[in-house]
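[1] Provided below are the primary sequence and the corresponding predicted coordinates.
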Amino acid sequence: MAKDRKQPRPKAETPKGFRDYFGAEVLERQQMLDAIARVYHAHGFDPLETAAVETVEALGKFLPDVDRPNAGVFAWQEEEGEGGNWLALRYDMTAPLARVAAQFRNDLPSPYRRYAMGPVWRNEKPGPGRFRQFYQCDADTVGAASVAADAEICGMLADALEAVGIERGDYIVRINNRKVLNGVLEVAGLSGDDKEEARGIVLRAIDKLDRLGEDGVRALLGAGRKDESGDFTQGAGLGVAQADVIMGFMAARRDSAAETVARLSELVAASQIGQEGVGELETIADLLAAQGYGPDRIVIDPSVVRGLGYYTGPVYEAELTFEILDEKGRPRQFGSVAGGGRYDDLVKRFTGQEVPATGVSIGVDRLLAALRAKGRLSGENQGPVIVTVMDRDRMADYQRMAAILRAAGIRAEVYLGNPKNFGNQLKYADKRQSPIAIIQGEDEAARGVVQIKDLILGAKLAEEATLEEWKSQPAQIEVALDDLVAQTQVILDRHR
């Protein structure tokens, strides 16, 4: 009789484009999101948690095509008995909001302010720092046509950055308006369906101003540009006069919001949609100034171009302005960590009626990386106090000590491995980055005392044996069991 073929063991590896998050990473992200949530809550926004799965139809612009129904999203088709619908993991937080706003429009207040935080999934080719699952943190207002809603989002974004530890002067929130940009394109002779490709090239060129400089952008507005590697990028084919209009728009920022708005008004004087956009920017600037948001925090900046096609009015970005070193050791600014804008047509797909909306999305991983670069996060997490086990038969006593510490708000656990080798218990505490080990053998138990071992101090003494500052402090003390909590807290406060 043939033997059954043994099934190979599965590989213990993370799927390509995904990653695992441990300890400090998870805690630091949650603490950052909690700080942002407190800001959003203070502005009157409510949390919303939608399902991770949406119908592909609800995702709108990511509808499947015939040949590749899961392009861009992780999608699958239900069995016919379940409806046969195509379902997908959510691609972002905005499409689920549009669906919720339409589905529950009779129950939700209008305007509806909500924030949402959680993972999203994209079925795209992964790369360095680019994963198929990542976190988003969004805040949106649905049902408010007034640009006061846009101003509120921008002010709230500035508050959120400061709440997580980005100091004033290390960030700037920049605001533009797609209507102004559309007006500039109209003045430059780029309106009409036949100019759609050229408009796309122009928008991408404007977005590369920081990286390519004025000469590089002007080349892309004209015949095209060859980069250092020799690769050629086709240009928009604009004439000199047309390119001058675009370049003038990009250089329209002045020292004050009022001066910038005045210059933009000059540039789009011949465009009705452009003038409408200028008026909205002026209103936003006035509203922000009235709330105390000065140019050290928020500015009107015509160079802001958000890539998504559904933006219909104000657009904004939060940029971190402090310098970091790139992979080649060259200094550069950290760059954008958040962006958003007004999208008045998205909910209309469900209702057939235009529903105004505006919102912002914070790049969670980008902002975490910024906080680490600023030294706000260490990437390390202090472990719990470890109650060591000297006698298996007294496990209840050790568990009681841990319970007393936890009742006082001190993180604590009992060692649950093989207690035979005490050295292994201390190695475990070291791997857990524990600050303190609690020790009680038979002798200490008989006398009603415990030993408290300061593991952080002990490590310092081992490294700096001659350092008088540390030698004057004992790394291990004996205290009455009744003083366990108080003395443990003293040591924790010393190292906090």
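    Structure's in. What do you need?
[2] Could you use CA atoms for every contact and neighbour count after this?
    Fine.
[3] And residue 253, how far from residue 300?
    Using Cα to Cα, to the nearest Å, residue 253 is found at 7 Å from residue 300.
[4] Neighbour count for the two, which is higher?
    residue 300 (27 against 21; other Cα atoms under 10 Å).
[5] re the thing from before, so what sits against both of residue 253 and residue 300?
    Taking Cα atoms under 8 Å, 6 or more residues apart in numbering as the contact rule, residue 253 and residue 300 both touch residue 260.
[6] Relative to residue 408, how far out is residue 451?
    Counting by Cα to Cα, the gap from residue 451 to residue 408 is 19 Å.
[7] Taking the centroid of the chain, which residue is nearest it?
    Of all residues in the chain, the one closest to the mean position by Cα atoms, centre = their mean is residue 364, 1.4 Å from it.
[8] circling back to that earlier point, counting neighbours, go ahead and name the busier of residue 451 and residue 408.
    Legend: neighbour count by other Cα under 10 Å for residue 451 and residue 408, higher for residue 451 (18 against 12).
[9] right, and the residue nearest to the centre of the chain touches residue 137 too?
    Yes - at 6.6 Å, residue 364 and residue 137 qualify as touching, with contact defined as Cα atoms under 8 Å.
[10] before we go on, here's another structure to hold up against the first:
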Amino acid sequence: MTDATTPPRPEARNPRGFADRRGPDLVAERRLVARVSEVYERWGFEPLETGAFEYADALGKFLPDADRPNEGVFALQDDDEQWMALRYDLTAPLARFAAQGWETLPKPFRRYAFGPVWRNEKPGPGRFREFVQCDADTVGSDRPEADAEIIAMAVEGLQAAGLKPEQAVIRVSNRKLFDGLFAAGGITDAGQKLTALRAIDKFDRLGWEGVAALLGEGRLDESGDYTKGAQLPTSVITTLEGFLGAVADDSLGRAATLDAVSRLDGLGEIGEAALAELAAIDRALGAMKVGEAAVRFDPTIVRGLEYYTGAVFEAELLLETTDDKGRAVRYGSIGGGGRYDDLVARFTGQSLPATGFSFGVSRLASALRAAGHSTGEAVRGPVVVIVFSEADMGHYLEAVAELRNAGIAAELYLGRAGMKAQMKYADRRGSPAAIMLGGDEIAAGQVTIKDLDAGRALAAGVADNEAWKAARPGQSVVARADLVATVRGILAAAT
């Protein structure tokens, strides 16, 4: 019977959209970030870490016209009555940092950053409210070569993360191509242009017929939902059809794609300037020996509709991925970026050119796992030293300290279970070996080492069991002085 005065127990649960992560997944993500960070530093980008909270008015992007700015972000009011919000990306804090200390920074300022970001959005499959991003940005350069460097560095970074050259492509465009098409067609209403860009962004999914409906009056989808269209004039829709059709051939090289676009009517002065910027990016990529397969020009790419001001790029995963039930899963975009010359101006009133690339660490790691790829060497558990007797605890502590001092991850079992349970514990930890120092071994100056990797391989049915047994005995008794050397041999054989 429950005492009426006993407070109710809370239900053990994590908030929706916030995932617990442990062990191999977490270590793999950290290694991924370490490898990408090494690339970024080699390209001359310095690390920067900003706080988790920013003042809400400095974030801007998700904030509504409301007393409490908590739509899209997680916000709270400080004791000075100013609203703070958890950062929703790593770029808005960079803009604030650059505006705050621009006079003291080297110019251009090149930085990379990684860390968790938070978005107060409805969670769903693969969509979290907290996730890790990794960014690299150049602030203070309007040169197209700055965009080209970011793109080329992103190619190298994705390969360092574990992708082969043919497993991803970065598609590049320029937002000003559509600005030119709209200007030439007399479209000046910002809402109308935004609706049209959202429609064009669905080109790869809906095809021209679906996009044309959204550029016009609207579209009724298969579920019966009606989406109001941009209501563009027929002449502008026809121009956009010719534009999208001219660049739909994915086999075109970068120069050939630009040539196809340049032959179109209706780009206007703004569009011609965009083509010139893309041509300069192409020349820089060529000088850096970035191949056509790694980076393609795709003028249908539309990103960050109210954010980017020039070149835009999107990294697309090309390798086949499956879920834990073997069903095909399409990850599509795994990162992106572009030029955003107006973000710092929110603070200073003056335009400051900037360009950058960002990818979701957890998303990329998940994609690599789904494709059967690791982000590096396998995540191993520690060697486990088994406990037999309280009286011999000093011997166990000496052994585990000796392994650690030799650079080998090791732990002493500190539960109170028997040997069978301890061996099961070591197996669950993914331990390569278990160390046994019973009374007989201690008296003889020996140690028994059980090769748990060998046991797992035999259980999985290796091709040649006899050869495996001959090369790697499952259990051996060696001189106590040979403990470290024997364990190192087991670790080396598993790599």
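    Cool, got the structure. From a predicted model like this one, the values you see are computed outputs, not experimental measurements.
[11] one step back: can you tell me which residues contact the residue mapped onto the residue nearest to the centre of the first structure from the second structure?
    Using TM-score structural alignment as the criterion, residue 364 of the first structure maps onto residue 361 of the second structure. Contacts for residue 361 of the second structure (Cα under 8 Å, 6+ apart) come out as 29, 32-33, 131-134.
[12] Among these, list the two that are farthest apart in space.
    The distance between the two most remote of the contacts of residue 361 of the second structure (Cα to Cα) is 14.6 Å, for 32 and 131.
[13] Compare these two (neighbour count), which wins?
    For residue 32 of the second structure versus residue 131, the count of surrounding residues by other Cα under 10 Å is larger for residue 32: 23 against 20.
[14] Would you confirm that the more buried one belongs to a helix?
    Yes - with DSSP: H, G, I helix; E, B strand; the rest coil as the criterion, residue 32 of the second structure is located in a helix.
[15] Tell me if I'm right that it and residue 375 touch.
    Yes - the pair residue 32 of the second structure and residue 375 passes the contact test of Cα under 8 Å, sitting 6.0 Å apart.
[16] Now do the shared contacts for those two.
    Going by Cα under 8 Å, 6+ apart, residues that sit against residue 32 of the second structure and also against residue 375 are 161-162, 365.
[17] Would you check that residue 386 of the first structure makes contact with residue 437?
    Yes - Residue 386 of the first structure lies in contact with residue 437 (Cα under 8 Å); the separation is 4.8 Å.
[18] what do the two both touch?
    Taking Cα under 8 Å, 6+ apart as the contact rule, residue 386 of the first structure and residue 437 both touch residue 429.
[19] circling back to that earlier point, can you list which of the contacts of residue 361 of the second structure are found in strands?
    131-134 (DSSP state E).
[20] Name the SS class of residue 224 of the second structure, please.
    Once three-state DSSP is applied, residue 224 of the second structure turns out coil.
[21] Give the aligned equivalent of it in the first structure.
    By TM-score structural alignment, residue 224 of the second structure lines up with residue 230.
[22] hey, where'd the helices end up in the stretch 151-300 of the first structure?
    Here the stretch 151-300 of the first structure has its helices, by DSSP state H, counting those that start in this stretch, at 178-187, 196-207, 209-221, 240-250, 257-267, 272-290.
[23] Just name the most buried of the ones you listed.
    Mean neighbour count (mean count of other Cα atoms under 10 Å) peaks for helix 178-187 among the helices of the stretch 151-300 of the first structure, with a mean of 24.
[24] with the second structure superposed, average distance for that helix?
    Helix 178-187 of the first structure, aligned to the second structure and superposed, deviates on average by 1.4 Å (mean Cα distance after the TM-score superposition for the first structure).
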